[in-house]
Structure formats: C-alpha cells, structure tokens
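>>> Sequence and predicted structure are below.
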Amino acid sequence: MNYWLIKSEPNTYSWDDLVKLGKDHWDGVRNYQARNNMKAMKPGDLALFYHSVKEKSVVGIAECASEFYQDPTTDDDRWVVVDFVPKEKLKKPVTLDDIKAVPELSEMVLVKNSRLSVQPVKKEEFDKIIAMSEA
C-alpha cells in the first residue's frame, strides 16, 4: 500500500463534498508531477485529504477506489483521474503549521513543495499525522 496527500480548496471541493457523494473522481489536475503520482495510485492506497488556501490542514483520510483513467472533464488525453471514497474524518485537523513544527515531518513533500496538489507521503509521515490528529 502507498500513501498520498491530495489537496483541494474547501470552497471549491471539500471533505464534506466527498462524504456527501460517497465516491468521486479526483479531477482537474494539470501538473505533470501530480498526474504521474495519480498514475501510480492503486485501489486501497490511502490519502490524506488536505484543505488548502485558508485552512491549510489535513482533515480526513480518503481511499483510492480505482486505477487511473481519462479525466472526463477534458478531451486532452494527457490528464487522468482516480476515484476516491471517504474513509475517516480526522478527530481534529492537523494544520500545516503543526506539521512544520515536527522535526520528523521536515522532509515531507508538503513542507518542501507545498504547491503540489497530489503528492506521495511516507508511511511514517502518514502515521505521525494521524497520531497528531488524535492527540
């Protein structure tokens, strides 16, 4: 299993939107590195759901529910989507400032390249953020 972080502006698409839909495709990715990360996802992989812009916090865990396929929002075959289902809302959000304050998380892609919308997360980083949400 692999671990990821997926980012969305909550006023555009929030954790609650995914919960309401129950399953949805992650679309609109127009960055090659983020797209390649989506192509590497497999069903069962887990992703930290991150609200960007004003909130800047991890709020939930989503599960990848499909292999990648053509993004239905464009005819451009370079872009793909994967399906996600909500798995669990975090007990409390973990902010970017919280993450930056933890030395073990200093090498996270989120800290090093905060603009990347779909990024890999190491298992240890994933576990640490979940533990922080429960503290």
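The structure has been received and is ready for your questions.
>>> From now on I want contacts and neighbour counts done on CA atoms only, so please keep to that.
Fine.
>>> residue boundaries of the helices in this protein?
In the chain, the helices defined using DSSP state H lie at 15-21, 32-40, 96-100, 109-112, 123-134.
>>> which other residues reach the fourth one?
It stands for helix 109-112. Applying CA atoms under 8 Å, 6 or more residues apart in numbering, the contact partners of helix 109-112 are Leu96, Ile99, Lys100, Leu105, Ser106, Leu116, Gln119, Pro120, Val121.
>>> can we see that at 10 Å?
5, 7, 50, 96-97, 99-100, 105-106, 115-122 (CA atoms under 10 Å, 6 or more residues apart in numbering).
>>> Was I right to think Phe84 contacts His25?
Yes - shown here, Phe84 and His25 form a contact pair, counting by CA atoms under 10 Å, at 6.1 Å.
>>> the more surrounded of these two?
Phe84 (23 against 19; other CA atoms under 10 Å).
>>> contacting residues for the residue lying closest to that one once chain neighbours are set aside?
Distances taken as CA to CA, 6 or more residues apart in numbering place Cys64 nearest to Phe84, at 4.6 Å, with adjacent residues excluded. Applying CA under 10 Å, 6+ apart, we find Cys64 in contact with 2-4, 23-26, 38, 41-47, 82-87.
>>> A further structure is provided below for comparison with the first:
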Amino acid sequence: MAYWLFKTEPDTFSIDTLREQQRACWEGVRNYQARNMMRDQVRCGDLVLIYHSSCKQVGVAGIAEVVREAYPDHFAFDPASDVYDPKSTPENPRWVMVDVAFVSKMKRIIPLSVMKAMPELAQMPLVQRGNRLSIMPVTEAEWQAILSQC
C-alpha cells in the first residue's frame, strides 16, 4: 500500500462531495507527471489525503481509498467537457483517471501553514516552493505526521 495526496478545488469537488457520493472518479488531471504517477504507481488499496486548494481554507480535508486503478479519462473525449483534449481519443487515450472511495473527513482542515511548520514534512513535495502537482506521493512517516494533527 502507498500513500498519496490529491489536490482538488472544493468549489468543484470537495471531501463533502465525495462523502455524499461515497465513490467517484478522479478525473481531469492534465499534467503528464501527475498522469504518469496515477497510471503507473497508484493502486487499489492505496490511501489518499484529499487536499483542498485554491480556496479560503487550504489544507488536508479528508481521506479516500483508491478502489479502481487507472483507466481512460473519457471526459477528455467530450467536446462539452472543461477538460476536453482533442488529441486524446478512445483508441489512443492521453489521460487517465482512478476511482476513489470516501474513508473519512478530518475533524478540522489541516492547514498548509501548519504542515509547512512541521520539521517532519520538510522534504514533502507539497511544502516545497514551486511544486504545483495535483497528485503527489506521501511517505508513511509524512502520512503519520499529518494524521497526528487531527
């Protein structure tokens, strides 16, 4: 089992949305490095920190579990979709998605400012300057350190 952090804008999709739906596809990733991690490394049973970004309360909001491994992101084929990619086709899909299931919501959002102040997270990509990936690996030690803030 591995650990991940998936970023989302809560106005679009939040931990509350996942809690209501119980299971959802994690679609719309349009960065090749993040796509490659999702395609090549994210596996069923992996646990995910759901991170709210581009909002008033930026931080870890909950936990999900990967329940379906990478498969073609069909939203890329739909011209009406915000994440349409005319170069991606069903015969040659450029983008993938995974399915995640709700595990829990944090009692409080764990703010980025708190995580940046934690020495045990100093090497975590999230707290590194300039890292903007929407999907990133989390070590077990980092996972435990974040959960200790709940």
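Structure's in. What do you need? Note that the structure is a prediction, hence the values are computed from the model and not measured.
>>> Show me the common contact partners of Phe84 and His25 of structure 1, please.
Common neighbours of Phe84 of structure 1 and His25, using CA under 10 Å, 6+ apart, are Leu18, Cys64, Ala65, Ser66.
>>> who wins for most neighbours among the residues you listed?
Cys64 (27 neighbours).
>>> ok, it to Asn36 of structure 1 distance?
As defined by CA to CA, to the nearest Å, Cys64 of structure 1 lies at a distance of 15 Å from Asn36 of structure 1.
>>> Inside strands: which ones of the contacts of Cys64 of structure 1?
If you go by DSSP state E, the contacts of Cys64 of structure 1 have Tyr3, Trp4, Asp24, His25, Leu46, Ala47, Asp83, Phe84, Val85, Pro86, Lys87 in strands.
>>> can I get those in JSON lines with distance to Ser14 of structure 1?
Shown next, in JSON lines, are these (distance: CA to CA, whole Å):
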{"residue": "Tyr3", "distance to Ser14 of structure 1": "20"}
{"residue": "Trp4", "distance to Ser14 of structure 1": "17"}
{"residue": "Asp24", "distance to Ser14 of structure 1": "12"}
{"residue": "His25", "distance to Ser14 of structure 1": "13"}
{"residue": "Leu46", "distance to Ser14 of structure 1": "17"}
{"residue": "Ala47", "distance to Ser14 of structure 1": "14"}
{"residue": "Asp83", "distance to Ser14 of structure 1": "15"}
{"residue": "Phe84", "distance to Ser14 of structure 1": "13"}
{"residue": "Val85", "distance to Ser14 of structure 1": "13"}
{"residue": "Pro86", "distance to Ser14 of structure 1": "11"}
{"residue": "Lys87", "distance to Ser14 of structure 1": "14"}
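>>> For the residues you listed, name the two members farthest from one another.
Between any two of these, the greatest separation by CA to CA is 18.3 Å, found for Tyr3 and Asp24.
>>> the more surrounded of the two?
Tyr3 (22 against 18).
>>> shouldn't the more buried one be in contact with Met38?
No - Tyr3 of structure 1 sits out of contact with Met38 when judged by CA under 10 Å, with a separation of 11.3 Å.
>>> shared neighbours of the two, anything?
Cys64, Gln119, Pro120.
>>> count of neighbours near the second one?
Just to be clear, that refers to Gln119 of structure 1. Look at Gln119 of structure 1: counted by other CA under 10 Å, it has 24 neighbours.
>>> Kind regards, and thank you for your time.
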